[in-house]
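# generate a structure from the sequence data that follows.
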Amino acid sequence: MKKVTIIKVGGAVVESPDSLEAFLNNFVHIEGAKILVHGGGRSATAMAERLQIPTKMVDGRRVTDENMLEIVTMVYGGLVNKNIVAKLQCKKLNALGLTGADMNLIEAHKRPVKDVDYGFVGDIDRINTDALMALISQGITPVVAPLTHDLKGNLLNTNADTIAASLAVGLSAECDVDLYYGFEKNGVLKDANDDHSVITSMTTRDFEILKTSGAIHSGMIPKLTNCFDAIAQGVRRVYIGHVDNINHLDRGTHLHD
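Below is the predicted model of the structure:
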């Protein structure tokens, strides 16, 4: 069974030249097939400000009207994605920048309006695993921007954590998948103010207990929810930890059922 490593990295890393360079130097040394999923929210907000387009966030999620959809398409699918691809080519790693629309990679639907109308935000329906496998088998590294598409031809802004989990689930039937969420902390922490208080192993039950107690809150909740959703759907190895440790997955938090 083919081994595939999927790394999701946040905008804070890819938007700083120094941190991006350090991350990519580590990324190219991951052995075997790999996929990179990236964010870029800060760059999108900065571009919106330059163009005098207001940014609206609800519970940490970007409301994406028609103007903001144009911004995130330009920034995620263009500026951030192609900057990463160019730097990987410089490091002799053959990469291909993709959105969900390319090769019909990720089909989604516009999120239904409940309490909040998030606009052109997508919830994922299907992953084109054949397309991914075709690229990987040719030694190509997909670099996936957080954009999907629907069957009406609309682009949709889609959470990068969710995309990474969905790609891992889609490939897990055919591949041995490692899924790693890299961010600025050493892992899931017992104490948010102590970077050394890493919880090295966490189950679904642990997550529910820590969430109820308030030890885990805010943006960590949806991130960990994506992790455990992936595990529930067949991804055997999921980790979360510092972006510098992508070559040492066991240094973060190992999530399992």
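
# C-alpha only now, for contacts and for neighbours.
Fine.

# okay, buried residues for stretch 60-71 please.
62-65, 68-69, 71 (16 or more other Cα atoms under 10 Å).

# so what's the gap between the helix or strand containing residue 8 and the chain middle?
Here residue 8 sits within strand 2-9, counting by DSSP states H and E. Centroid separation for strand 2-9 versus its chain: 11 Å, with Cα atoms, centre = their mean, to the nearest Å.

# now residue 59: how far from residue 221?
Between residue 59 and residue 221 the distance is 11 Å, computed by Cα to Cα, to the nearest Å.

# comparing the two, which residue is more hemmed in?
residue 221 (14 against 7; other Cα atoms under 10 Å).

# quick one on the thing from earlier: elements contacting the strand holding residue 8?
On a contact count with 3 or more Cα pairs under 8 Å, 6 or more residues apart in numbering; DSSP states H and E, strand 2-9 meets strand 33-38, helix 160-172, strand 175-183.

# one more to line up against the first:
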Amino acid sequence: MIDLFVIKVGGNVLDNAPLLQQFLQNIATIPGKKILIHGGGKIATRIGDQLGIVSNYINGRRITDAATIDLVTMVYGGLVNKQLVAQLQALGCNAIGMTGADANIIPARKRPVKEIDYGFVGDITTKDLHVQPLQAMLDAGLTPVFAPLTHDGKGQMLNTNADTIAASLAIALSAFYKVRLIYCFEKKGVLRDASDDEAVIHLINRTIYQDLLENKILTDGILPKLENAFSAIESGVTEVLIGHADDVLRNTTREVAGTLIC
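As a prediction, this is how the structure comes out:
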């Protein structure tokens, strides 16, 4: 029996109003304890363009300079987070908006400069998380909704990958609950053929994963999710599931859709 669902929703769902509305209705319907983590990179890029803040990427990762950390703090922690909270409240789900700085839940370290200076990007060490305030919120019937932001403990906000935040919270909370970590995006799961939305691989373990890598079957975009998934499983999380946002309610039952990581 799963005690807690940690659910991450990607930016492509946030950009699609009908898909997002259905997703939030499903989230509101899930019984028991749940935590939602969201992205919002495309929205930040769009608003940044309007403000004259150019988005720079290296190897698909956003470079977070001084102007950009102000932008993403405003967009992720403000606009996107509070819109999601307000919509969940309208659906009868008592949500509370959070960043990693709130209640000092997710302290992080600014990523060291090596070959690339990523700027104000935060790296998390799971053992540093403080999840007791989350337990109190969950026990009070609240649904925490996390923006992809952490802090360095010295007053500086940091941009942190939402998939990583989801995995880190799931790992830290697995000491107290049986946790299912669910990654929701616009695909039905991990696909054997990226051009065929029905080619879902329903079960992946380490052996199958290595075989998929060696045969170059997986696309680059899914690799970080799988690495986070295996890290979570190997650190105490009961189950990890990757699937379509439309299937989130089904994926809180035993009759799962998508890809189960074990």
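
# what's the distance between residue 189 of the first structure and residue 252 of the first structure?
10 Å.

# tell me which stretches of the second structure form strands.
4-9, 33-38, 57-58, 61-62, 95-98, 109-110, 122-123, 143-146, 149-151, 157-159, 179-185, 203-204, 239-244, 259-261 (DSSP state E).

# any idea which of these is most buried?
Mean neighbours per residue, mean count of other Cα atoms under 10 Å, is largest over the strands of the second structure for strand 149-151, with a mean of 29.

# one step back: the strand holding residue 8 of the first structure: average distance to aligned residues in the second structure?
Aligned to the second structure and superposed, strand 2-9 of the first structure gives a mean residue distance of 1.4 Å (mean Cα distance after the TM-score superposition for the first structure).

# between that strand and strand 175-183, how big is the angle?
Angle, strand 2-9 of the first structure to strand 175-183, by axes from the mean of the first three to the mean of the last three Cα atoms, to 10 degrees: 20 degrees.

# what angle do strand 2-9 of the first structure and strand 237-242 make?
Using the same axes, to 10 degrees: strand 2-9 of the first structure against strand 237-242 is 30 degrees.

# look up the closest residue to the residue in the second structure that residue 201 of the first structure lines up against, ignoring the ones flanking it.
Correspondence of residue 201 of the first structure to the second structure, assessed by TM-score structural alignment: residue 203. For residue 203 of the second structure, ignoring the flanking residues on the chain, the nearest one in space by Cα to Cα, 6 or more residues apart in numbering is residue 260 at 5.0 Å.

# and the one you found, what's its match in the first structure?
Under TM-score structural alignment, residue 260 of the second structure pairs with residue 254 in the first structure.

# any idea how far residue 194 of the first structure is from the residue mapped onto residue 229 of the second structure from the first structure?
Counting by TM-score structural alignment, residue 229 of the second structure lines up with residue 227 in the first structure. Shown here: residue 227 of the first structure relative to residue 194 of the first structure, a distance of 23 Å by Cα to Cα.

# go on, residue 233 of the first structure?
32 Å.

# and the two? which has more neighbours close in?
residue 233 (15 against 11).

# need the contact list for that one.
Applying Cα atoms under 8 Å, 6 or more residues apart in numbering to residue 233 of the first structure gives the contacts residue 169.

# one more: the one 4 residues further on?
For residue 237 of the first structure, the contacting residues are 177-179, 231, 254-256, by Cα under 8 Å, 6+ apart.

# what lines up with it in the second structure?
In the second structure, residue 237 of the first structure lands on residue 239 (TM-score structural alignment).

# can you check residue 218 of the first structure too?
By TM-score structural alignment, residue 218 of the first structure lines up with residue 220.

# contacts only, for its match.
Residue 220 of the second structure neighbours (Cα under 8 Å, 6+ apart): none.

# which residue is the nearest non-sequential neighbour of residue 103 of the second structure?
Using Cα to Cα, 6+ apart, the closest residue to residue 103 of the second structure is residue 133 (6.8 Å).

# neighbours around residue 225 of the second structure, how many?
For residue 225 of the second structure, using other Cα under 10 Å, the count is 17.

# over to residue 17 of the first structure?
10.

# ok, it to residue 128 of the first structure distance?
From residue 17 of the first structure to residue 128 of the first structure the distance is 32 Å (Cα to Cα).

# again with residue 21 of the first structure
In terms of Cα to Cα, residue 21 of the first structure sits 30 Å off from residue 128 of the first structure.

# residue 191 of the first structure now?
Taking Cα to Cα, one finds residue 191 of the first structure at 39 Å from residue 128 of the first structure.

# what about these two, which has more around it?
residue 128 (16 against 13).

# who's in contact with the more buried one?
104-106, 170.

# so residue 23 of the first structure touches residue 247, yeah?
No. Residue 23 of the first structure is beyond contact range of residue 247, at 10.3 Å (criterion: Cα atoms under 8 Å).
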